[in-house]
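S.K.: fold the stuff below for me.
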Amino acid sequence: MSLPPLDEFVRRAHDWLSSECPRAAADRGLNDVAVFHSLPHDRERALISGAGEWQRRKMDAGYGAIAWAPKFGGAGLTPAHARAFTAAEAQYATPADHELRRITVNLVAPTVRDWGTEQQRERFVRPFLRCEEFVCQLYSEPGAGSDLAGLATRAAADGSDWVINGAKIWVSGAQFADWGFLLARTDPDQPKHRGITAFLLPMNVEGIEVRPIRQMTGGASFNEVFLTDVRLADEFRLGAPGEGWRVATSMLAFERSQSGSRAGVGASAEQLLQLARRSTRIDPAVRDQVVRAYVHERTRMLTRQRADERSLHSTAPGPEGSMGKLLWVQGLQAIGDAAAAVLGPRIVADDGGPGTYAWSEHLLGAPGFRIAGGSDEIQRNILAERVLGLPAEPGPARSLPWRDQRRI
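M.R.: Below you'll find the model as predicted:
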């Protein structure tokens, strides 16, 4: 199959987008700059439903999985075509996005594609790409956050089933998810990285309790998830027993490679400039802060382009995803700090004016991504060890069985 020239593809994409959505207003988004949603339950559910419907419309038109193979419902085009569509889509007033859609489409679907059996790919990949079913990540635990490999949730074999007990925390969208992508310890006598297995877990089975966590922005997108004697058939295991860490790092690499391409996550540098231009009084120090935030974002985008070029020659994301995540989070923080400097006291007073109090949702939410998807410290360790070749961080011997390691 011959690939369409990029300019022709972009023209057709604009034709389709203009038939589906109005053009975005030039001054859009000054009141929609939240990093994490702070919506009531019903409104958040409606937002997720709308994001899923938009994904299905794109899939039906050939724009929902542009660089995926046709056998999975993709268009069979290149990453360059996918990036071109994303840039075109940003110019239209499309439905609001949600973290649960991004997890399902960008993280879980490719992980099942790479690690699932043929039956699992047939059962899950298309429904996940089409957002007919949503998936949350059951990764972090109260005692295993940055040290994810230290997780203690246990899956014990019982005939052809597994019985799962434990707790997960900071789970985005768990109260709305149909499935959970679960990491559990299946062999405590192995070193901590080797005794983990990955599963796809139906979120409606007996023994699962979801408790929302109220965030400082006012929302409750995050959750605790408690698993008590949850019984799961072995057919939902992803990868071989004990291979869960390899499966998990594949998904984390997809997650980090997406950092900075997340439309709808916080404010952009362009929105910061819009805010600054609306202000009638900006002293030189604040102007300098705005410019520095904007330059950081431009530099980050150039760095991301280099990583995208690498993806043309490699199917698996590499450690450059950690660099992209670090720069993206630093940019989120810089934009929030600059917005606070521009607005001054107006950022804490809801006077109804455009682009004032709404920016508090960005400022309060941005620090969360210094932890989500692997903390800043973990990203620096990855770069130090895998890129610079520095010695590994001191710690217990990697050969020590998990049950013998000291835990909090």
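S.K.: can we go C-alpha only for contacts and neighbour counts from here?
M.R.: OK.
S.K.: which parts of the protein are helices?
M.R.: 6-20, 41-61, 79-89, 99-102, 109-115, 118-129, 244-258, 269-278, 284-311, 320-343, 359-365, 376-382 (DSSP state H).
S.K.: so how far is residue 9 from the residue nearest to residue 75 when sequence neighbours are not counted?
M.R.: Nearest non-adjacent residue to residue 75, counting by Cα to Cα, 6 or more residues apart in numbering: residue 66, 4.7 Å away. Distance of residue 66 to residue 9, computed by Cα to Cα, to the nearest Å: 11 Å.
S.K.: equivalent analysis for residue 243, please.
M.R.: 40 Å.
S.K.: before we move on, the earlier item: the residue nearest to residue 75 and residue 84 touch, don't they?
M.R.: No - using Cα atoms under 8 Å, residue 66 is not in contact with residue 84; the gap is 10.2 Å.
S.K.: and this one, please, so the two structures can be compared:
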Amino acid sequence: MSVDSARRAPSLEEFRAEAESFVESAAPRADGEHRFDFSEDEDRVTLFRGATEAEAKRACDWQRTVFDAGFGWITGPPEYGGSGLPARYERAYQEVERRYSVPSRSPLGVSLGMVLPTLQHYGTEAAKQRWLRALRRADVVGCQLFSEPGAGSDLASVSTKADRDPATGDWVVTGQKVWTSGAHYSDLGLLLARTSDGERHRNLTAFLVDMHAPGVEVRPLRQMTGGADFNEVFLDGVHVPDENRLGEVDGGWQVALATLMYERGAIGGSTAGGSGLFRLERIIAWLKDMGRTEDPAVRQAFARVHIGLTAAKAMRARAEAAVKAGTTPGPEMSLSKLALTANLAALSDLVATALGPRLLADTGERSTFSWAEFVLGVPGMRLGGGTDEIQRDIIAHRVLGLPKEPGAHSKNRT
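M.R.: Coordinates of the predicted model:
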């Protein structure tokens, strides 16, 4: 589909036919023989395996192919390389693509789900022209430089400093970030730094940092699973042009809040059924293959997964409509993150109920013991994107308007 035809707003039927033709020519159909596998690594199903540089390259190559065919930014502004079509066209394309075996885009989750929308909303025109299309086409991959060793979830306490050069008006950044997903294959970092000694929440500024610039050092953090998806990032006198500033000077707190809401929305996006783990037809096929569909306990556990996904899908549609209308994600996006952890817990319970002891010992049966790492990893998802406790606090105070508990800490935490 060309950009010109996108601007003429093809009918949904025409669009779907073009999408089908493109994906059919670019990727093989999903092999029914492997319909019971739930991960690219057929030996295990996992949440925290992390992406290798080779997997990131495959994701980028596929994203470029899709973008060049006109399907890479279906809802995006035409002036930045998008097609400017309604969200229903995006959903139609995703439905088509799921029927084919294509590389996972998970290595681009932070880049497309967090860095890009924050830049689109808060970036200077020069930064948008330089980076938006490049990010969406995966010529550039972004990561998030927020967390620090001494700050934890309290982003208002970050100590990384950005000092303005009075001669040029640009910035020099020094500090350390940690738990940065994908930094080892990223080109651009969304940074939160302290820019003054002013009042808390009013002394921070957000920037885009070239991850290949002099003074940037990335060190992997090896996990107990063997993966190294997270990194430490050290910044030693890194030069950042002022045109890469996001929002106002000392106005970074609002940028950070918006980014976190995009993050929670991106993390929670798979809770509505978009990821392979939550595709109900695959779960049903797997349960049939295991001969477990008649067990009342299994049926009840499956019903809980189905109900959770259905509710999350409706909630997500409302949030996407609000964003499409031009508003930034609000605190209600915390509900998406909570829905994800609840649905993962329900899926974990279903898996454990269906497999029983086969979850704990490797008997050689396909898609049995391979779920063990997934079940063990589910509790960790309660931490990513802000802990579940933080999400509930946000919903209570900012959505429901409930008062804080007497004696509660006065600091506003993310």
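S.K.: give me the TM-score for this pair.
M.R.: Here the TM-score for the pair of chains, by TM-score structural alignment, normalised by the length of structure 1, is 0.88; 393 aligned residues with a Cα RMSD of 2.5 Å.
S.K.: re earlier: residue in structure 2 paired with the residue nearest to residue 75 of structure 1?
M.R.: Alignment note (TM-score structural alignment): residue 66 of structure 1 maps to residue 74 of structure 2.
S.K.: how deep is its match tucked in, by neighbour count?
M.R.: The tally of other residues near residue 74 of structure 2 (other Cα atoms under 10 Å) stands at 23.
S.K.: which residues in structure 2 does stretch 106-119 of structure 1 align to?
M.R.: Using TM-score structural alignment, stretch 106-119 of structure 1 corresponds to residues 113-126 of structure 2.
S.K.: for that stretch, buried residues please.
M.R.: For stretch 113-126 of structure 2, burial by neighbour count (16 or more other Cα atoms under 10 Å) applies to 113-124.
S.K.: stretch 267-282 of structure 1 too?
M.R.: The neighbour-count check on stretch 267-282 of structure 1 (16+ other Cα under 10 Å) flags 267-269, 271-276 as buried.
S.K.: turn the buried residues of stretch 113-126 of structure 2 into JSON lines, columns for distance to residue 240 of structure 2.
M.R.: Formatted as JSON lines, the buried residues of stretch 113-126 of structure 2 follow (distance: Cα to Cα, whole Å):
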{"residue": "113", "distance to residue 240 of structure 2": "23"}
{"residue": "114", "distance to residue 240 of structure 2": "20"}
{"residue": "115", "distance to residue 240 of structure 2": "17"}
{"residue": "116", "distance to residue 240 of structure 2": "18"}
{"residue": "117", "distance to residue 240 of structure 2": "20"}
{"residue": "118", "distance to residue 240 of structure 2": "17"}
{"residue": "119", "distance to residue 240 of structure 2": "15"}
{"residue": "120", "distance to residue 240 of structure 2": "19"}
{"residue": "121", "distance to residue 240 of structure 2": "19"}
{"residue": "122", "distance to residue 240 of structure 2": "16"}
{"residue": "123", "distance to residue 240 of structure 2": "14"}
{"residue": "124", "distance to residue 240 of structure 2": "14"}
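S.K.: hang on, the earlier thing: among the helices of structure 1, which is nearest residue 162 of structure 1?
M.R.: Closest to residue 162 of structure 1 of the helices of structure 1 is helix 244-258 (Cα to Cα; 14.6 Å).
S.K.: pull up the aligned stretch in structure 2 for the closest one.
M.R.: Counting by TM-score structural alignment, helix 244-258 of structure 1 falls onto residues 252-266 of structure 2.
S.K.: good, wrapping up.
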